[in-house]
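**Student:** show me the folded form of this:
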Amino acid sequence: MPGVQPGEQVVLEVEDLSHSGEGVGRWQGRVVFVPLAVPGDRVRVTVVEVKKNYLRARLEEVIDPGPSRCRPECPSFGSCGGCHIQHLPYECQLQYKTGRVRNSLERIGRLGGIRVLPALGMNHPWHYRNKVRFHVMLREGRPALGLYAPDSHTPGYWVGDGTRCRILDRELNELALIIDHLLGQYRDELLQGPAPLISHVTLRRAVATGETMVVLAAGGGRPRLGKLAAELAGTGRVTTVVQQTAVLPGREPDDGRTRTLYGRGYITDRLGDLVFRISAASFYQVNPVQTRVLYEKVGEYAGLTGRERVVDAYCGVGTIALFLARQAREVLGMELSSRAVADARQNARLNGLGNASFLQGAVEKLLPRLFRRDGGPDVLVLDPPRRGCHRSVLETLARCPVPRVVYVSCDPGTLARDLGLLAGYGYRVVEVQPVDMFPQTCHVECVSLLERPASSG
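**Tutor:** Model prediction:
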């Protein structure tokens, strides 16, 4: 665009929100992305990046606020990268997420006319997170807990400033303050050269039992970490403390070694009448209230009568598998993480569910072997990571049809891509239900039901 350079200021109207929660406007025919702007805003912005088809800009002034703008609850909103859309009323957040799912299906999956239900929200969409991962950064010469600013590796939020995170469990907020104080007390022991010995601190709380885990990401220094672990044990707020070595880029989470510094090395939680053991590297949903909502929708879509054979791919610690095992003839879980599989097997024993078993390995390798050896299941649950299913998993379903597939996704883009491929393989997308697992952020979980008529293919 001739004449438009970074640093130039323009005034524009915000028309929409992007998939990442940025305001979207137009200037001389080009799309402009403006963080912290909402639809209906008239804003003055500074151009920070010029591309061929779009601009990126920094919000300088809201000249006229849009009707959907509200005051954020958290004073750190905008400087902290933990939340994206606190400046939208919660009902507007749910509408945005429903629309985002529908638009992704149409634009990415080429799936028009799919039934997308309104997103299921929370009665109280605050203090819901049972897990947080803080960075340990130097602040005035001492190690301190914080979170990065949006799209950066610079501090945007410091625990020590006393602002409680509005989406984090209240007990974890208080524990974070204690740990931040202890890091200052152990400054000399924890500093090695220009960086702290500990790179991250992860806090995880089982809300139903009150058990709490602290994970210290550090490459060594066991004696010094042992002192810190003993201090944490003395607070009466911590069930277990675990040291986890750094994971190399591209490796799976359980490729990092763990060492228990205090307690059992795991915590237990309850979901309804089920008990779950959770280790440091195991995936477990971060919103306990909405997890129950999500799993009940999975159970509804699975439509079990007690006669079905179910496969739960990407099963983690077995939460969905065990949730369904009570209504199924048998359930087989598949998971890459060896530690998560160990937890899943232990969880099956804890809950007395002998009809649930688990295999460790990559789903794209295990699923074809299962079909060749035993034939396909009656119901397949897919709950992949954010990147979606491996292409060969979907190709296996093309060759070996499953009558009913329940797809759980945390990313509408990869969900739409995969559902589009499955539709091309003869599956019918019956319905998609968004579930708001992450209020105040742009993220949304979805449960989708697909059926494969016997005559397809």
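
**Student:** make it CA atoms for all contacts and neighbour counts henceforth
**Tutor:** Will do.

**Student:** leaving out sequence neighbours, find the closest residue to Trp126.
**Tutor:** Ile167 (4.9 Å; Cα to Cα, 6 or more residues apart in numbering).

**Student:** mind checking how far that neighbour is from Asn123?
**Tutor:** 14 Å (Cα to Cα, to the nearest Å).

**Student:** now Ala208
**Tutor:** From Ala208 across to Asn123, the span is 18 Å (Cα to Cα).

**Student:** same deal with Ala176?
**Tutor:** Counting by Cα to Cα, the gap from Ala176 to Asn123 is 26 Å.

**Student:** same question, Lys131
**Tutor:** For Lys131 relative to Asn123 (Cα to Cα), the value is 20 Å.

**Student:** what do you get for Tyr157?
**Tutor:** 27 Å.

**Student:** quick check: end-to-end length of stretch 118-130?
**Tutor:** Note: stretch 118-130 ends 25 Å apart using Cα to Cα.

**Student:** now do stretch 247-263
**Tutor:** 23 Å.

**Student:** repeat that for stretch 205-214.
**Tutor:** First-to-last distance for stretch 205-214 - Cα to Cα - comes to 9 Å.

**Student:** higher neighbour count, Lys131 and Asn123?
**Tutor:** Shown here are Lys131 and Asn123; by other Cα atoms under 10 Å, Lys131 has more neighbours (21 against 8).

**Student:** run this one through as well so I can compare:
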Amino acid sequence: MPEKNQVCTAEITGLTAEGSGVCRVDGMAVFVPGTAVGDMAEIKIVKVLKSYAFGIVERIVTPSPDRVENTCSVYKQCGGCLLRHISYEAECRTKDSIVRDAFTRIGGLTPEFDSFLGAEATEHYRNKAQYPLAIRDGKAVCGFYAPRSHRLVPVTDCALQPEVFGEILRTVLGYINEKKLSVYDETTGSGIMRHIYLRRGAHSGEIMVCLVVRKDVSRQLSALCRLLTESFADIKSIVMNINPRKTNVILGDSCVTLWGSDTISDTMCGNTVEISPLSFYQVNTLQAERLYAKALEYAAPDGSEVIADLYCGAGTIGLSMAEKAAKIVGVEIIPQAVENAKRNAQSNNITNAEFHCGDAGEVFGKLRKQGCAPDMIVVDPPRKGCSQETVDLIAEASPKRIVMISCNPATAARDAKLLSEKGYSVDKVCGVDLFPRTGHVECVVLMSRDKA
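**Tutor:** From the prediction side, this is the model:
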């Protein structure tokens, strides 16, 4: 076994879903952040557990052909872009392997794997960013938390965000510092300004500025609204979200519109979409459209079918299928998102969609008792996957096809395995990169009722 503080030279032979390189030292797997497959590296062992260990790079002896020059000044401190040190081609290979491994090794399944869908744009693709605030050297700053901590890394120019976000951040920070507005301290629960939260329509260009505060300070922010709207013509909405709780949850339940409209609009799969601060909306619009197109391809509705859309958010997936379905029934737990979904259907003259608010398992169970018998179910669960109740209800509904969209291949494979034990074959899987340069990867899964 390797020992703590031991220094050794080893070749990196794999990458984990968390972006760490993997090598073997004295027969034990060692995980080493910031390395690439093919690196020959001098590694210092920093922690040894029963069956694996962790190391840090002392020196790259021979660099991998996959290595590229990192262009972000806070890449190592921020930890958001885990894969910025390798080429995008290598990143796609890694993510494709993560998806395949989840279904074959974790799930024990043998689906057909479609070609991995990499992104055309790997920079400035995000339509949403949430920046916590802190005080550094007596001044308000914003940025991102370092990995596994609440230590703020000050950032205003992030390569994944639209450039205009940096300009807006600097304007807001300048105002906070000029007016001496207090910044929230999560250890004491004191201070007012908590987060700067920005959203932007990828197609429309419309921008929402949401200021997360501990209590109502609308009077102190009125001059900031004038400053922002005079400086940035694309800002269509300025909202104050009030979160009085001593918690690390970003958004509170109450939103007050300070200027403009309550929402912004964008286009998704040809439909106009209304986005509120609390709406779920995929952060990479262009890739999300490719993701939804793959989901529609898998669903293959013929115009006569009822489609249940579970964890539907603002309804974007279901509405993208509405033209080819007899009826869409959406279920979502966030009330504001459900209202957005209803308005999205109305604004696009989609009359065959209805949306219900509540836990997906509970609401769908009630709908089933009322006679809702979907021919097809589309499910887009959170990272933790479907609840056991939801899996059971999906199986009981016995749709002929299930299309699952997941941001966590491991839980998707787990849920697909559970459904395979309840009479469904797992036919196809496709990995899709919605988050270039990060360790995250999405996948789409097609399951069909086993006729046998």
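
**Student:** secondary structure element holding Thr35 of structure 2?
**Tutor:** Assigned by DSSP states H and E, Thr35 of structure 2 belongs to no helix or strand.

**Student:** which residues are in contact with it?
**Tutor:** By Cα atoms under 8 Å, 6 or more residues apart in numbering, the residues touching Thr35 of structure 2 are 12, 20-21, 57, 85.

**Student:** if we go to 6 Å?
**Tutor:** Each residue near Thr35 of structure 2 by Cα atoms under 6 Å, 6 or more residues apart in numbering is listed here: Gly21.

**Student:** and Ala295 of structure 2, how far is that from Ile333 of structure 2?
**Tutor:** Separation of Ala295 of structure 2 from Ile333 of structure 2 (Cα to Cα) stands at 22 Å.

**Student:** was I right to think the residue nearest to Trp126 of structure 1 contacts His124?
**Tutor:** No: using Cα atoms under 6 Å, Ile167 of structure 1 is not in contact with His124, being 10.4 Å away.

**Student:** who's more crowded, those two?
**Tutor:** Per other Cα under 10 Å, whichever of Ile167 of structure 1 and His124 has more neighbours is Ile167, with 22 against 10.

**Student:** so which bit of structure 2 is stretch 336-348 of structure 1 matched to?
**Tutor:** Aligning stretch 336-348 of structure 1 against structure 2 (TM-score structural alignment) gives residues 333-345.

**Student:** what does the matching stretch contact?
**Tutor:** The contact list for stretch 333-345 of structure 2 (Cα under 6 Å, 6+ apart) reads 273-274, 279, 313-315, 357-359.

**Student:** only the buried subset of these, as a PyMOL command please.
**Tutor:** To isolate the buried members of the contacts of stretch 333-345 of structure 2 in PyMOL, using 16 or more other Cα atoms under 10 Å:
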select buried, resi 273+274+279+313+314+315+357+359
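
**Student:** ok, back up a step: neighbour-wise, which of Ala295 and Ile333 of structure 2 wins?
**Tutor:** More crowded of Ala295 of structure 2 and Ile333, by other Cα under 10 Å: Ala295, with 23 against 17.

**Student:** quick one: secondary structure of the more buried one?
**Tutor:** Under DSSP: H, G, I helix; E, B strand; the rest coil, Ala295 of structure 2 falls in the helix class.

**Student:** what does it correspond to in structure 1?
**Tutor:** Aligning on TM-score structural alignment places Ala295 of structure 2 opposite Val298 in structure 1.
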